Every structure is written in structure tokens, then in C-alpha cells.
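Engineer: let me see the structure of the following:
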Amino acid sequence: MCMTHKQLLTIDDLTTSDVLDIIEVADLLEKHRRRFGYLPALLRGKCLGMIFDETSLRTRTAFERAIGDLGGQAIHYNGAEARVGRHAAKTEHLPDFVKVAGGFNDVLLSRIYDFATQEQICALSPVPFINGMCDEHHPTQALCDFLTIKRQFGAVEGINIAFVGDGTNIALSLAQTAAKVGARFTCATPEKFALPADQTAHLAGFTATTDAEAAVKDAHVVVADAWIPMNKALEAELRREVLAPYRVTPALMTQARTDAVFLHNLPAYRGDEVVPEVIDGPQSVIYDEAVARLHIARALLLYCLRPDWADLVAAANAGTTEAFDRHLDEIAARSASRSLS
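Structural biologist: Sure thing, here's the model as predicted:
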């Protein structure tokens, strides 16, 4: 673990306060943007380097837009250009790439499927690092899901979350986040696709089950993820057969609270993990959830890059949106003054 700058390799890199502060700042920044039509250029002159060995719609768009909203810019490297990741025809010595990319950029975001490679990039990076997704963890998605939950229910503590299907990276990052903020997380999977016990046994509020209906009973939030990961296409029919009892249907949703919402990180495969009547129905908030990734991206970049992050947190805790706006303007004015001096 790097001790000289901030990182988000897994949710375990954040404290409970970090998680709650990032969510709160993300929410208030978006409210500020809606009221005034812009955000202060708190990251003017900063550059985000993004490394993807898979195509990306939501993560890339969210982080490119986020740093642009705050006055910075982004550079995108695909796996072939960076010569890292599983699709690189010819690989480069990883430390060489990371050190050079870190020299060009102020923060790195990497979306490489192999967690061990992500760990190496994080350890080698001379600048802050964000895990944009890998096979074991998806921390940025978990944060945007909890922002969505907060907006729906006004709080995250005490919320009952049910994850149904394959025990994916989404499930693990959500379980870790739930444990930090005092939410309850029940993961319903076939035994074959359960989350590893060594990664969940210590998590407060975590329950594993093979019973989808029991998991969803009285849930505020029902979450699903794709059944056929990118690296499991050859197992598609077997996975569909084993996971069929975990499909989210209107009948399953009746076990949840009447005000329950449905989340899915997308892309979704209607007819597999969820039926159209649910994902396209009134309980689905998947599009709000998707856009929340932009709001979390802004807050994460500020968390990584602003030395006065604590001042932003204090502004967020000032009590009203008007007070936050006032404090935000003061922080922006100080930044502008320093850049001119």
C-alpha cells in the first residue's frame, strides 16, 4: 500500500468517514452545478491518465467529464497503446509504463481485468491511483451505488441491500462498503458462485445464502449483475442453467419493501439476470445510478488531488447547500489566488 499519496485499489483503502465524505461531497457538487450551471475549476492544470484494456462507456465518460468539469483534462490509453493488460499484442515492462504515465499525469485510473496487475500499478504509481474495475473489485461502482441509495432513502446506515445472482466484483465491493457504513448486505448466490468466505467473514452486516427470496425479503435495494462476465463466455449456457433461480422478476421483487429500488451497474442482459418488467419498470433507478458515477468521479478526483480536501469536507458538513456553495466559492478563490501568485 502506498503511503505517500492517496489510492483506491479496493474499498478497504477508505475509512468509513472517507466513504461518507466522498458521497456527501459528490452529491453537493452536483447540486451546485445544477444551481449555477458550472463548477469551480478546482483541478485546473491537472491531468488524469486512464488505462483501459477493455472498452468502457460509463467509467471513461464519467471520469473524462468529471475532470473536465473541474478544469482539468484526461488522457486515454488503451491496452494496445499502453502495452499492458490481457489484449496487448506485445507487453511492456510494467514499471516502465507506470512510471512514465505517472510522470505525464497527476492521477492514474486503471481498468485492467487482472487484480494482480492492478495491485502492481497501484504500488508502482508515483501519483494517486484509482481502480476503475478489475475481476475482483469495482470500488467506484460501489460508491456510486451508495450515492444512489442515499438519494433514494436519505441515508445509507440501516439500509437492507440484497444482491442476487453471481458473486461478482460488484457484490464484493458493495459488501465491503455496506460494512463500513452500517448497512446490511445479503448475498444470494448458488454455492458455486458465492463470494469467497475469506473475503466476507469479517464484514459486519454480511449474510450469505442460496435462497433468493429470503435475501430479498424486506430489502430496500435489490441488486443484480451480469451472469456472463467477459472472461466466462464459454460457460454461458452452464451459468444460465445454474443461475436461473436467481433471475430478478416481478414476483421476486414483491418480497422486498414496497418502496424498494432495483440497481444494476450495466450493461444488463434482459432475460438473463433480470427481466424487462423489472429493469424497465417503476422500481428501477439504473439510469440515475449510471449518472451517479460522474458525481462520484468528481469527488474522488478531488479526494485524490486536493491537499485541502478536508476543507471541502468541512464545507459539505456545514449544514446547508447554501453554506456549501459559499465555502466552495471561498476555496475556489483561494486556489485562484495561489495560482496567480
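
Engineer: going forward, measure contacts between C-alpha atoms and count neighbours the same way
Structural biologist: Noted.

Engineer: doesn't Y77 lie inside a strand?
Structural biologist: Yes: assigned with DSSP: H, G, I helix; E, B strand; the rest coil, Y77 falls within a strand.

Engineer: I'd like the structure of this one too, to check against the first:
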Amino acid sequence: MNHFYGKSFLQESKFSATELNYLIDFAIHLKALKQKHLPHHYLEGKNIALLFEKSSTRTRSAFTVAAVDLGAHPEFLGKADIQLGSKESVADTAKILGSMFDGIEFRGFKQANVEALAKYSGVPVWNGLTDKWHPTQMIADFMTLKEHFGKLKGLTLAYVGDGRNNVANSLLVTGAILGVNVQIGAPADLQPAKDVIALAQQAAQQSGAQLLITTNPQAAVTSADAIYTDVWVSMGEKVDYHQRIDALLPYQINQQLLAATGKEGTVVLHCLPAFHNLQTSVGKQFMADYELSALEITDEVFQSSRSLVFQEGANRMPAIKAIMAATLGNLFIPDALFK
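Structural biologist: As a prediction, the model looks like this:
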């Protein structure tokens, strides 16, 4: 039996705490197999389509290496190669790709597109990121926390910055499902949408997780075991950069905010890329009119022993590997585990 076989992985709220914990633990197991150079070709002979409307470093690399490690062949299709909704409907594209490939990854803008791919392709579809959700990132994030703390339930995770982007949405809902307390600090107009909050509250009622959404950054990080942030302007978003920076500077992860947790063992997470110094042209452009050397996180914190960002980034690969192997591999997973 394989409880996950044939399922798509489109958003976290469609999965239970037991299922998400299984994927996290399976990812940790697959990471160990890789480190010991033990083969795990669960997808031998499979062909995987990697659809990218948005550019990518970690997601593309993780899916490619994960597929190869599992014995599958990945085929990259960039925005110049796919015509989703422009020259060809998503449904038509899905039917053709589903007839040629055994699984499809999609990284793009509309959540409706990844859902249509899953509906019409007839094969498992994995959400590599949309404007609404970032579920593969969540398996890596909570995997990192479990590796570090040895548990998840009862931890407190704070997120500060742009609180209504895909990462904040996913952290709030996933944390609530897993029994992790989630505290979001963001300006009122950058807080999660009502439907996202409703999903999280519903999950929290079952798990016992405590949720807090506040405009006060110090209150948001109080007693946090981990503080998480993301870039202040999402890919493709058209905003007034000056207005956004002015609004979010109080939410920058720096030594002062880290101290406000009241805990010595608080760790720091970031899904990357991060504007923690002046070593990027985009970062320099954002900071040109300010006397700043960093935006959402200071270099001092980013490079410190508190930071797990590179462990977190590397964990994207085993996390994605676990998702693909569980949903497409011929694994024996007793259904009794999920009752």
C-alpha cells in the first residue's frame, strides 16, 4: 500500500498532521541515505516535467537532483517553452504533458494553474511555488526545525515582514496543522488574508497551536524558538519600494529583535534569496536612497551561529525528494499509520 500514491501536493491544508510529519521524517531518512551513499531509486524509469513560469535557483536545483537521485529523468520547461493560458489552455497542456510524463512540477503565479494541471493531467503534480502557497518549502522548513530541536509540536515560530505572501501563508497554516505556535508580525495591510487565517484557525483548534497576528514586531517574536523572514517585495510584485521599506524596517531581523525573543537558543530561518548585504545589484537598488547595508535581515544575524538558512536551503532537496517518492514511487506505506 502507498497512502500517498497518485496524489498531488498543491497546498498544505489538504494534508493532515500525520501526513505532513510522515513526509518530514521521510525527508530526514532520504537525506541520511544520500549521506551514506545508499541508492534509493524509487522512481526508476519515470519522467518528470519541471514547469517554470518563475525563475528559480533552489527549487529547480532541488527537483532536478532529487529526480536524478530517485532514478527519474527530469525535463526542464521554462517560461519560453510553455504557453499556459496564453497560446494554449492549461487543461490542454496538462492533458498532453500527462500523456508523456509521470509527474509534473509547477512553479508559477496562479494557484488555479497548478490545480488545473493536477485536475487534467492524470498524474501527480507538485507545487514548486505559486503566489498563494509554497508547500515544498514547508517540508524543508519544518524538517530543519525538527533536525535542530528534535521535535515540532509545542515549538513557537515567529514570522516578521511581509505577512501576506506565499511563505507567510504556508507557515501559518502548516504550523497550525503541526501544533507549532505561529506568531506573525506585519503591518496591518501586509497581514494574511482572511481565508488563510480561517484555515489556520480551523487547524489550530485540532492541534492546540496558538496563533498570533500583530503589528508589533517585539510582541511577534516573544518566546520564539525560531524567527523567519522573507524578502520584502515578492517576485513580479509591483509596489512602491520606498513605501514598502519604510513600512517593514521595524520588522528587520537584527540583534535587537533577536534579543526580544527572551531566549538564548532562538534560531533564524529565511527561504532565500536574502538581502543581507550589498553584494547584489537588486539589493543595492532597493537600498540606494537609505543608509542601509541590509533589508529584511542583517548580515550579522544571517552569518551567525543562530542562522540555519543554509541547512534549510539544502533541505529543499531531500524534502522534495520525499514528496515525489511518496506520491509517485511504488512504496509500501501501511495505511494504519494514517488512521
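
Engineer: work out the TM-score between the chains.
Structural biologist: Remark: TM-score between the superposed chains equals 0.87 [TM-score structural alignment, normalised by the length of the second structure]; 307 aligned residues with a Cα RMSD of 1.8 Å.

Engineer: show me what contacts the aligned partner of I297 of the second structure in the first structure?
Structural biologist: Superposed on the first structure with TM-score structural alignment, I297 of the second structure falls opposite V274. Counting by Cα atoms under 8 Å, 6 or more residues apart in numbering, V274 of the first structure makes contact with A224, R247, V248, T249, A268.

Engineer: nearest to A204 of the first structure among the residues you listed?
Structural biologist: Distance to A204 of the first structure across the contacts of V274 of the first structure (Cα to Cα) is lowest for A224, with 21.1 Å.

Engineer: how far away is the closest one from L243 of the first structure?
Structural biologist: Plainly put, A224 of the first structure is 12 Å away from L243 of the first structure if you go by Cα to Cα, to the nearest Å.

Engineer: who touches both of those two?
Structural biologist: Residues touching both A224 of the first structure and L243 (Cα under 8 Å, 6+ apart): G165, E273.

Engineer: same drill for the two, tell me which one is more crowded.
Structural biologist: For A224 of the first structure and L243, the more surrounded residue by other Cα atoms under 10 Å is A224, and the numbers stand at 26 against 20.

Engineer: corresponding residue for the more buried one in the second structure?
Structural biologist: A224 of the first structure maps onto T229 in the second structure, by TM-score structural alignment.

Engineer: my guess is that match meets Y159, correct?
Structural biologist: Yes: contact criterion Cα atoms under 8 Å: T229 of the second structure and Y159 qualify, at 5.6 Å.

Engineer: for Q311 of the second structure, which non-adjacent residue is closest in space?
Structural biologist: Among residues not flanking Q311 of the second structure along the chain, T144 sits closest, at 7.0 Å (Cα to Cα, 6 or more residues apart in numbering).

Engineer: ugh, wrong one, I meant K151 of the second structure
Structural biologist: Residue nearest to K151 of the second structure in three dimensions, not counting chain neighbours: L145, with 7.5 Å by Cα to Cα, 6+ apart.

Engineer: distance check, the one you found against I227 of the second structure.
Structural biologist: For L145 of the second structure, the distance to I227 of the second structure - Cα to Cα - is 11 Å.

Engineer: hmm, back to that, got JSON lines for the contacts of V274 of the first structure, with secondary structure and distance to G85 of the first structure too?
Structural biologist: Below are those laid out as JSON lines (DSSP: H, G, I helix; E, B strand; the rest coil; distance: Cα to Cα, whole Å):
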{"residue": "A224", "secondary structure": "strand", "distance to G85 of the first structure": "27"}
{"residue": "R247", "secondary structure": "coil", "distance to G85 of the first structure": "32"}
{"residue": "V248", "secondary structure": "strand", "distance to G85 of the first structure": "33"}
{"residue": "T249", "secondary structure": "coil", "distance to G85 of the first structure": "36"}
{"residue": "A268", "secondary structure": "coil", "distance to G85 of the first structure": "24"}
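
Engineer: in the second structure, which of these still touch?
Structural biologist: Of those, the ones still in contact in the second structure (both residues aligned by TM-score structural alignment, their matches' Cα atoms under 8 Å) are A224, R247, V248, T249, A268.

Engineer: strands of the first structure, start to end?
Structural biologist: 7-8, 47-52, 73-78, 107-111, 129-133, 160-164, 184-188, 206-209, 221-224, 261-264 (DSSP state E).

Engineer: and the second one, how far from the second structure on average?
Structural biologist: In this case it means strand 47-52 of the first structure. With mean Cα distance after the TM-score superposition for the first structure, strand 47-52 of the first structure departs from the second structure by a mean of 0.8 Å once superposed.

Engineer: now the angle from that strand to strand 129-133?
Structural biologist: Between strand 47-52 of the first structure and strand 129-133, the angle comes out at 30 degrees (axes from the mean of the first three to the mean of the last three Cα atoms, to 10 degrees).

Engineer: so what does strand 47-52 of the first structure touch, helix or strand wise?
Structural biologist: Taking 3 or more Cα pairs under 8 Å, 6 or more residues apart in numbering; DSSP states H and E as contact, the helices and strands that strand 47-52 of the first structure lies on are helix 58-69, strand 73-78, helix 79-82, helix 94-104, strand 107-111.

Engineer: which residues sit against it?
Structural biologist: When contacts are defined by Cα under 8 Å, 6+ apart, strand 47-52 of the first structure is touched by residues 60, 67, 72-79, 82, 101-102, 104-112.

Engineer: distance of the residue nearest to Q311 of the second structure from V309 of the second structure?
Structural biologist: In terms of Cα to Cα, T144 of the second structure sits 9 Å off from V309 of the second structure.

Engineer: need the buried ones from the kept ones among the contacts of V274 of the first structure selected in PyMOL.
Structural biologist: For the buried members of those, the matching PyMOL selection, counting by 16 or more other Cα atoms under 10 Å, is:
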select buried, resi 224+247+248+249+268
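
Engineer: what is the nearest of the kept ones among the contacts of V274 of the first structure to L300 of the first structure?
Structural biologist: For these, the nearest to L300 of the first structure is A224 (24.5 Å; Cα to Cα).

Engineer: quick one on the thing from earlier: looking at T144 and V309 of the second structure, which is more packed in?
Structural biologist: Taking neighbours as other Cα under 10 Å, T144 of the second structure and V309 compare with T144 leading, 25 against 22.
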